[in-house]
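In: Using only what follows, build the 3D model:
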Amino acid sequence: MPTMIFVNLPVKDLGTSTAFYEALGYQRNPQFSDENASSIVISEHIHVMLLTEKFFSTFTKKAIADAGTTTESILCISAESREAVDVLADKALAAGGSFSNEPMDEGFMYGRSFQDPDGHLWEVMWMDPAAAQGHES
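Out: Presented below is the predicted three-dimensional model:
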């Protein structure tokens, strides 16, 4: 079985958050969803688990960060093209997400970012593999 990633995010309103990710074109997996959680399938190997804050708190002894004011991580997903980056970022903004940072354009690499309704930071990135191989930092 290939390695998979399940990103667990605390959310204030499960319905609003679920609708946001569905508006981006992702599917909710009902098998792992209930009144406490929505399992959102980003790809075959990437899933986002939207957990109500109350349910999320049962998995940790730490305080839950308020993603609207604190950043713990920036989640980045790849896109197949520059255009696909723009499509997903525009969908996010239209679906209730908010602007995060100016687009990043390095020529061989292009990305945009947004915040979901709870303030979780996301980046969408495209990289030209041929150009990236010859790129030195």
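In: from here on, contacts and neighbour counts on C-alpha atoms
Out: OK.
In: most centrally placed residue in the protein?
Out: Taking CA atoms, centre = their mean, the centroid of the chain lies closest to residue 122, which sits 4.8 Å from it.
In: can you tell me which residues contact it?
Out: Contacts for residue 122 (CA atoms under 8 Å, 6 or more residues apart in numbering) come out as 74-77, 113-116.
In: Restrict those residues to the buried ones and give me that as a ChimeraX selection.
Out: Filtering the contacts of residue 122 down to the buried ones (16 or more other CA atoms under 10 Å) takes a single ChimeraX command:
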select :113,114,115,116
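In: Next step: the contacts of residue 122 restricted to strands.
Out: Residues of the contacts of residue 122 located in strands (DSSP state E): 74-77, 113-115.
In: one step back: tabulate the contacts of residue 122 (JSON lines), appending distance to residue 18.
Out: Compiled in JSON lines, the contacts of residue 122 are given as follows (distance: CA to CA, whole Å):
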{"residue": "74", "distance to residue 18": "19"}
{"residue": "75", "distance to residue 18": "17"}
{"residue": "76", "distance to residue 18": "19"}
{"residue": "77", "distance to residue 18": "18"}
{"residue": "113", "distance to residue 18": "19"}
{"residue": "114", "distance to residue 18": "16"}
{"residue": "115", "distance to residue 18": "14"}
{"residue": "116", "distance to residue 18": "11"}
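In: To check against the first, give me the structure of this:
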Amino acid sequence: MTIKRMENVGVVVEDLEAAVAFFVELGMELEGETTVDGQWAARISGFDEIRLDVAMVRTPDGHSRLELMRFHTPAAVGAAPNAPANTLGIRRILFSVDDIDEVLGRLRAHGAELVGGLEQIENSYRFCYVRGPEGIIVALAQELG
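Out: From the prediction side, this is the model:
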């Protein structure tokens, strides 16, 4: 048996409101928000107790989702917020965009900064990494031609 699809990628953040605003500005749609607690959630996660706020955002085509989570109990465990792109673990999320310059302009208003440079890869793509809220690296790719 094979998998049917990937449902979402979970991202733990301290400032849920800022993370939602960033990804909505990128072009994702807020699907919903809720608070999760209870023994079933604690057992799944391996904790004695759990309470967190969750916001689900999806791409406009409805195929990809990010589950943005802010933990209250237990408290989130810190990590290096400006870890480089070669750090072990999930390091970046890639989005295809229509106009990379326009998207960068909008995201800068939410504190996004280029990690390196905006590069053109031959005649096929313009590509960059930006660091968003909580140090999340978001890759942007604009197909050319």
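In: TM-score of the superposed pair?
Out: Overlay of the two chains. TM-score (TM-score structural alignment, normalised by the length of structure 1): 0.71; 120 aligned residues with a CA RMSD of 2.8 Å.
In: thinking again about what came up before, residue 86 of structure 1: which of the contacts of residue 122 of structure 1 is nearest?
Out: Nearest to residue 86 of structure 1 among the contacts of residue 122 of structure 1: residue 113, at 9.8 Å, using CA to CA.
In: which residue sits closest to the equivalent of residue 115 of structure 1 over in structure 2 in space, ignoring its chain neighbours?
Out: In structure 2, the residue matched to residue 115 of structure 1 (TM-score structural alignment) is residue 131. Spatial nearest neighbour of residue 131 of structure 2, chain neighbours left out: residue 137 (4.5 Å); criterion: CA to CA, 6 or more residues apart in numbering.
In: In this structure the one you found contacts residue 83, no?
Out: No. Using CA atoms under 8 Å, residue 137 of structure 2 makes no contact with residue 83, being 9.1 Å away.
In: Report the buried residues of the longest helix along structure 2.
Out: Longest helix of structure 2, by residue count under DSSP state H: helix 16-26. If you call a residue buried by 16+ other CA under 10 Å, then helix 16-26 of structure 2 has these buried ones: 16, 18-24, 26.
In: on that earlier part again, out of residue 137 and residue 83 of structure 2, which sits in the more crowded spot?
Out: residue 137 (25 against 13; other CA atoms under 10 Å).
In: Could you tell me which residues make contact with the more buried one?
Out: So residue 137 of structure 2 contacts 85, 91-93, 129-131 (CA under 8 Å, 6+ apart).
In: try 6 Å
Out: By CA atoms under 6 Å, 6 or more residues apart in numbering, the residues touching residue 137 of structure 2 are 92, 130-131.
In: Including distance to residue 56 of structure 2, could the residues you listed go into a markdown table?
Out: Formatted as a markdown table, the contacts of residue 137 of structure 2 follow (distance: CA to CA, whole Å):
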| residue | distance to residue 56 of structure 2 |
| --- | --- |
| 92 | 18 |
| 130 | 21 |
| 131 | 20 |
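In: Make TSV from the buried residues of helix 16-26 of structure 2 and add distance to residue 120 of structure 2 to it.
Out: Below are those laid out as TSV (distance: CA to CA, whole Å):
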residue	distance to residue 120 of structure 2
16	33
18	30
19	28
20	29
21	28
22	24
23	24
24	26
26	20
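In: in structure 2, what residues pair with stretch 86-101 of structure 1?
Out: Using TM-score structural alignment, stretch 86-101 of structure 1 pairs with 101-116 in structure 2.
In: Figure out how far the matching stretch is from the centre of its chain.
Out: Offset of stretch 101-116 of structure 2 from its chain centre (CA atoms, centre = their mean, to the nearest Å): 14 Å.
In: Name the residues of it that are buried.
Out: Buried residues in stretch 101-116 of structure 2 (16+ other CA under 10 Å): 104, 107, 110, 112-115.
In: So which of those residues sit within strands?
Out: 113-114.
In: which stretches of structure 1 form strands?
Out: 5-11, 27-29, 37-43, 46-52, 74-78, 98-99, 104-105, 109-115, 121-127.
In: Sounds good, over and out.
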